[in-house]
Structure formats: C-alpha cells, structure tokens
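Undergrad: Just to be clear, the model below is a prediction. Sequence and coordinates:
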Amino acid sequence: MTTTTVPTNIAHYLDAAGPFVARVDEAADWIDAERQMPPDLAGDMADAGFFRLLLPRDLGGAQLAHPDFLQILEQFAAADASVAWCLNQNNVFATSAARMPVDTAHLIWGEPRAVVTNGPPTRSCLATPVEGGYRLNGRWNLSSGSDHATWIAALSPVAQGGQNGATASDQGPRILLMPKPEVNIVDLWHTAGLRGTGSFSFDVDDRFIAEERTYIQDGPAWADGPLYQIPRTLLFATGFATVALGVARKSLEIAIGVGQSRMPYRSGVLLRDQQTTQRTMGEAHAQQSSARAFLKEAHGRLWDSACSKGTLTIDERIQLRVAATHAIRTSAQVVDAAYTLCGASGIFQSNPIQRRFQDMHVITQHVQGHYVHYETAGQFLMGLEPQGVF
C-alpha cells in the first residue's frame, strides 16, 4: 500500500478541528449510548489526518509538536471526553511506530484509515518464542477506540526459552502486532463514564506472530525529533490531563448557564446572585486555571529540553508527572463543584453536566491520575530515590 500524506502544520488542524468538534458535540449522546464514535465520523477524522497527528512524517504522519497537539485535544475534550480520550490514546500510541520494524510500520500506516489500539495485559498473557516469532496467548483490557481500530498491539511478557530450542533475543516485555480480525474482541466495557471510548478487551488464543511484527516497547527510535525522546507514559499522562482540564472548563460553562436561569427552591433569588455560588465559581475557576498553568509550565520545560538537548532530566520528568496527576485530580474537584451548583437538575441525563461528572470520575481511576504519583514527586523533593513510572 502507498503511504498517505497529510498536512504537517498546526494552523491547518486548528482550522479543520472546528467542524469536527461541532459534529462530536452534536453526536455526544449517541456516542455515549452506543459506546463508540459514529463510524462515518471516525472515518472522516481519519481521512483528515486526526489519527496521524503524532505519527512520523516518514510514515505519512503530521509529526506535530506535542504542545500543538494538546491545543487540538483540548478543543475535542470540551465537546466529548470519550472522543478526546481516543484521540490521545490512538495518537500517542502511533509514536511507537518509530520503534517498530520500519517495514511493519509502513504496512500498518500504509492504510489511510489506520488506527492501532492497545491495552494493558492481564496475568494470563504470555508470548512464547518459537522459530520465526512467538506464540501468543492471553487477554488484554481497556483498548480504547477498538471499534475504529484496524490493528491491535499486545504488550506481553516473554517466556524463557521456547519450542525447538528457540529463545527470545530480549527476554523483557514485547509488543506484538496483529490485524484486528486476528483477535477476539470481548465486550466488558460497561461503565458509567467514558463509555464512548469503546475500551473493549481482546483475547488471543495460541496465535503465531512473526518476529518482524514485534518490538521492544522501550527500544531505540529510528525516527528523529523531540517527540520520540519523551517517555510514552508522559505523553499519555499529559494528554489525559489535558482532556480532564477540558472537561472541567466545559463543566464550569454549563454551571454558569444553569446559574443564569435556575432559582433554587424557596430562595426567590437566581443561583448566580447568591454569594455562595459566586465564591464557588471563583474558586473553581482559580483551581482549573492554576492546574492548567502548572501542566503547561512543566510540559513546556520538558518539551524545550527535548527540542534543544534531546535529553530529559529526572526533575523535568517528575515535574510533568506530578503536574499531570494534579491536573486530573483538581479537574475532578472543579467538576464536582459545577455539578453541585446545578442542583437536582444535574442528576438527569438531559443535563450535559451529568455526562461530564461521570466521565471525570472514570478519568480519575486511570493509572495516570493515581495519588501514588504525588509520592514519587515527594520522594524526589525529599532527596530520596524516586519510585514509580516517569
């Protein structure tokens, strides 16, 4: 297949995002109910290059600067967290193309609508070395964007040794790649929030995967550029934090609209005219703005180092880790405040605050939002050896 080429400047995508954001906003209830993006919308976004934003240019990707990508992500987050989540998940994973065998990367992204989804392995997962590749077994969960994905990436531990005396060249975890029809999709995604991500599970039963369709997930990148010098976990964290901040900002806008028309029972005063409301709104605005500024500052420092030096300090990595976690946790507080201001009207599905409330509290349960990352930062600040993933 021939490689698709897409524009590589941020101005193009910022202009193109507007109509897509409007379509996402209009389809938000359908996305939530059907637990997926509308196929025509996902296809059109793929055709417009929105799943190739971080893909190397050598593969027909835009290879945008990561700060530019976050601008686009924040726009989609205000319309629907699930779509924004998939955009981040699928685009960040596309940076792994720079670590795959080059021919395999061209095979996958030679398809114009290519999207790769992935998910963490369960304890049942194991890749056994055999002649020419691996035999793969197991179940993987939380594969966001499964419906519109074309390929599946399975991270797996590798068994020591193998059949016919075959051994793995590296006994650490590997990522094994398969066209989606080669796996069994399992629908365990019955949640209260982020339903539209379609984060289904998949099973693999004794499937042979050729060596050239596998790679070490943290191996060296063959593509140049600062984007591929940043640990993928931090790219995920920054993007998901940006989604959370977008949800929080939109929740405040919803609460402002409710406050201008809602008169609490027996109060005789509009919600907006109550001092409690005014104080709550002011505090929530400050929380969201401060968390966003912290994330932008930490991310900016790290990005500048990646661009100018090609290396990152531990301080820069940990600062971004804690800033992303803080943005997610603080966004939840902001959404809770907005939800409370909406009163009894907020409990109904017809109020858009309800979906944001549910989405936000699923986001906080993701590993990128766990409190343990504060401990990592604390260890580093106290002069201890920091533990964790950063």
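TA: Yep, that arrived.

Undergrad: Only C-alpha atoms from now on, for both contacts and neighbour counts.
TA: Fine.

Undergrad: which residues in the stretch 201-350 of the chain form strands?
TA: 214-215 (DSSP state E, counting those that start in this stretch).

Undergrad: what are the ranges of the strands in the stretch 1-150 of the chain?
TA: Going by DSSP E, counting those that start in this stretch, the stretch 1-150 of the chain shows strands at 116-119, 126-130, 133-143.

Undergrad: In the chain, spot the helix with the most residues.
TA: Secondary structure of the chain read by DSSP state H shows that its longest helix is helix 275-308.

Undergrad: Can you give me the buried ones in that helix?
TA: 277, 280-281, 284, 287-289, 291-292, 294-296, 298-300, 302-303, 305-306 (16 or more other C-alpha atoms under 10 Å).

Undergrad: could I get the strands of the stretch 1-150 of the chain as CSV with distance to W109 and mean neighbour count?
TA: Output for the strands of the stretch 1-150 of the chain, formatted as CSV (distance: least, C-alpha to C-alpha, whole Å; neighbours: other C-alpha atoms under 10 Å):
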stretch, distance to W109, mean neighbour count
strand 116-119, 9, 26
strand 126-130, 24, 24
strand 133-143, 19, 22
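
Undergrad: can those go into CSV with extra columns for distance to P352?
TA: Converted to CSV, the strands of the stretch 1-150 of the chain look like this (distance: least, C-alpha to C-alpha, whole Å):
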stretch, distance to P352
strand 116-119, 28
strand 126-130, 43
strand 133-143, 25
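
Undergrad: Structure two is appended below for comparative analysis:
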Amino acid sequence: MSHPVIERIEKISPEVTALAEEAERLGRLPEESVRLLKGTGMTRMLQPREWGGEEAHPADYIEAVMAAGAMGCSSAGWVGGVVGLHPWEVGVMDPRVQEEVWGEDRDTWIASPYVALGRARKVDGGYVFNGRWTFSSGSDHAGWVHLGGLILDDKGEPVPGDHHFLIPRGDFQIVEDSWDVVGLKGTGSNDIVVEDAFVPEYRVLQYSTVVDGTAAAAVGRGDNPLYAMPWFSLFGNAVTATVIGICEGALAATLDYQRERANVFGTRITQDPYTLPSIAEAASEIRASRVQVLDNVNRIYDVLAKGQVPSLALRAEARRDQIRSSWRAVEAVDSLFSRTGGNAIRADKPLQRLWRDAHAGLNHAVNMPGPSYQVAALSLMGFEPAPGSLL
C-alpha cells in the first residue's frame, strides 16, 4: 500500500495538470497549485513532529517526489520536491529558528539556493549579508530562503568553509522577469537579491556540519536516522526523484499518444515492430532508475538506523547511482520522443513540455557526472574519497 501522501498527490494530479499551461505562462506556480500541493502534506514530510511534520522515512519522501514529478505539471513536482527538502535542514538548526519559521504557519515554504554567492561581515550578534543568487525555485511562494555564502575576515577575505544563511521574506528581493527558460518554466526559479540584511548568528549554519551530521547532534536529533542522512543522499536524490517522476509522466503521455496513432506509412504503432521494443526498453530504463535510487536511500538509512556511519564508499556509490539514474531516465525519454512523429513537437501536445522539463532537470548541478564519477571510480579501486568530495 502506498504512503498516504502519495495517494493524495495522485488524487490532485488532474487538477494540477490542468494548471500546467498557466504555470508556464506565469513563469511560476499558480496559487491554486500551491494550495493543492500544501494540502497533500508533501512539504511537511521531513519536518519535525513537534512542528506539525511527519519525520517520514526518506524513501517515502523520495517516492512522493517521484509521484509529484509524474503529474502533468513538472514544475509543481519540482517545486514541491525542493521546498519539501528544506524543513529537514531547519530541523537541525537552532530551536529559535524553528520557532520563527513554524511558530505561526507550519506550512510555510522555504526556498534556496545554497551556492555560496553571498558575503557576510561579522557584527555584534550576527552578520551583515549581501549577495545575488540564481535558481531560487518556488521563491514567489516562500516565506523564507536558505542562501549560501562565505564569511569575510577583518581584511575582507573569505574564510574557508560555506555557510547557509536563513533569511525571512522581508529581507530578500525577487528579481522580476529573471526566469526566462525553455524547461521547468513554471518553477519561478527567480534570482534573489539581499542587500545589507542583518542575520542573527543562530540563523547561520556551517555547511560541513550538515554534511557530517554534527548539526543534528547539536540540537538533539543525532540519534534520528532521518536527520543524520548525508546531505547529498537527500538533496541529490530529491532532485533525481523529480527527474525520474517527470520521465515516468513522459512515458505515460507517450503511451496515451501512441496507443491510437499510426505512422506515416499507415502502420498502427500497436503493430509497429520497431517502435514497440523501444517503448519497452525505455520503460525498463526508467524503472531501473527508480529502483536504484530507492535502494540506495534505503541502504544508507538502514546503516544509520543501526547507529552506524555510512562508509564513504557507500556514499560514493549512491552518489554515482543518483546521477546515472537521472541521465538514464532522460535518455529513455529521448528515445521515446524521437519515435513519436512530427506532431509530438506541437505546442498543444504535453509530451514536448515534459521532454523539455526532463532536460531542464538534468541540467541541475547535482546531476553533473564528471567529478562524482571520478570519485566513485577511485573508490571502487580502493582509494579513499578526498575531503570535500560531493558525497
């Protein structure tokens, strides 16, 4: 039996799908899509129980993200997956932060990005923070935003080590019309600007403590395997889960389209000896991506649930598989799309949008194969991953 959140996502799917074209036109999710997503409970799955969350098993969350990605509006699935991850990090921050974020509204959305483009100057009680960031998915609907940055020393030089700064809505600006793209157009992944915002010290988290689990231990959550999950085992797989979900949606759209279609020679696709095997093969590749991601999330969680620490070799393997699963699934969609005929590229056909969305998801930084594949290959040879490897 599927998780209740997944069942609720499947229930709202037709309504969210009907809003997909409006999301593309607006360049952000319509308010109704946001309301429907919040109603599923998806974005509270990783939230602490004392703040109205579920503290769900991460594999359940990953499956929910896949279900959301498979809706006919990929942008809704993408935003839901991203903002649904952020409560996990707030859960390992100072309790004062949790009170500020969830004290009045436990459905508050938190956006990002985490790339360290900001610069912080130390002042009494905290920092003065400045910067501009790109790719802030769902920011139009967010009350808070996690932003990556570096702290400057007395000489104005960056101190080694990234930090995450949590900023309330009143202290950041969304750059209008900064999201003009060909895929995932409805995510509203705008640029964010912060100018001389004061950030209390307790709303700043050292990134390395999120990665090694010490942030969770510092707030009494170190024994909870959910909050001890390695950063990329959650963040990376959540992005890949959306990509896989989009590809599953593209497969469903392909089947609907091809079921009644004939090719230019008059042969019905259901009797085409060339197209049918390609559909079966693509379906198997997408399924393999799903299974591999879920297996690795479960393996890492099970190690943590036993009170043990996942080995770097396991993390390298899981990171390799996360990236490969994204690419494998999108390659399968390419195979499907190339065999659907000329009419499939028409703007009124959903398959072209899903094809564009899948490729846009593949361009996310966590899906870059080179560095992580190198680490994984060296790990297979018995070499220890270097400190700072993206695991």
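TA: Here it is on my side, so go on. Everything quoted here is computed from the prediction, not taken from an experiment.

Undergrad: Over in structure 2, find the residue span the longest helix of structure 1 aligns onto.
TA: Aligned by TM-score structural alignment, helix 275-308 of structure 1 corresponds to residues 273-306 of structure 2.

Undergrad: Centre of the chain to the matching stretch, how far?
TA: With C-alpha atoms, centre = their mean, to the nearest Å as the basis, stretch 273-306 of structure 2 stands 18 Å off its chain's centre.

Undergrad: and Q163 of structure 1, how many residues sit next to it?
TA: 12 (other C-alpha atoms under 10 Å).

Undergrad: ok, now D348 of structure 2?
TA: Using other C-alpha under 10 Å, D348 of structure 2 has 11 other residues around it.

Undergrad: Ok, the one 10 residues further on next?
TA: Burial of A358 of structure 2, expressed as a neighbour count using other C-alpha under 10 Å, amounts to 30.

Undergrad: Ok, M382 of structure 1 next?
TA: M382 of structure 1 sits with 9 neighbouring residues when counted by other C-alpha under 10 Å.

Undergrad: From R213 of structure 1, how far off is it?
TA: Separation of M382 of structure 1 from R213 of structure 1 (C-alpha to C-alpha, to the nearest Å) stands at 43 Å.

Undergrad: repeat for D103 of structure 1
TA: D103 of structure 1 is 9 Å from R213 of structure 1, by C-alpha to C-alpha.

Undergrad: between those two, who's got more neighbours?
TA: Neighbours were counted for D103 of structure 1 and for R213 using other C-alpha under 10 Å; R213 has more, 18 against 10.

Undergrad: how about the more buried one, what's its partner in structure 2?
TA: So, by TM-score structural alignment, R213 of structure 1 is matched to R203.

Undergrad: Please, where are all the helices along structure 2?
TA: Using DSSP H, the helices of structure 2 run over 4-18, 20-26, 31-40, 58-69, 74-90, 95-102, 207-212, 214-218, 231-259, 275-305, 312-337, 350-362, 369-380.

Undergrad: Now the shortest one: buried residues?
TA: Of the residues in helix 214-218 of structure 2, those buried under the neighbour-count criterion (16+ other C-alpha under 10 Å) are 214-217.

Undergrad: and what of the first one?
TA: Using 16+ other C-alpha under 10 Å as the test for burial, helix 4-18 of structure 2 gives 5-6, 8-10, 12-13, 16-17.

Undergrad: Can you tell me, leaving aside adjacent residues, what's nearest to S74 of structure 2?
TA: Leaving aside its sequence neighbours, S74 of structure 2 sits nearest to I246 (C-alpha to C-alpha, 6 or more residues apart in numbering; 6.0 Å).

Undergrad: got the contact list for the one you found?
TA: 66, 69-71, 74, 354, 357-358 (C-alpha atoms under 8 Å, 6 or more residues apart in numbering).

Undergrad: which of these has the most neighbours?
TA: S74 (34 neighbours).

Undergrad: Who are the contact partners of whichever residue in structure 1 pairs up with that residue?
TA: When structure 1 is aligned by TM-score structural alignment, the residue opposite S74 of structure 2 is A81. Contact partners of A81 of structure 1, counting by C-alpha under 8 Å, 6+ apart, are 194, 243-244, 247, 356, 359.
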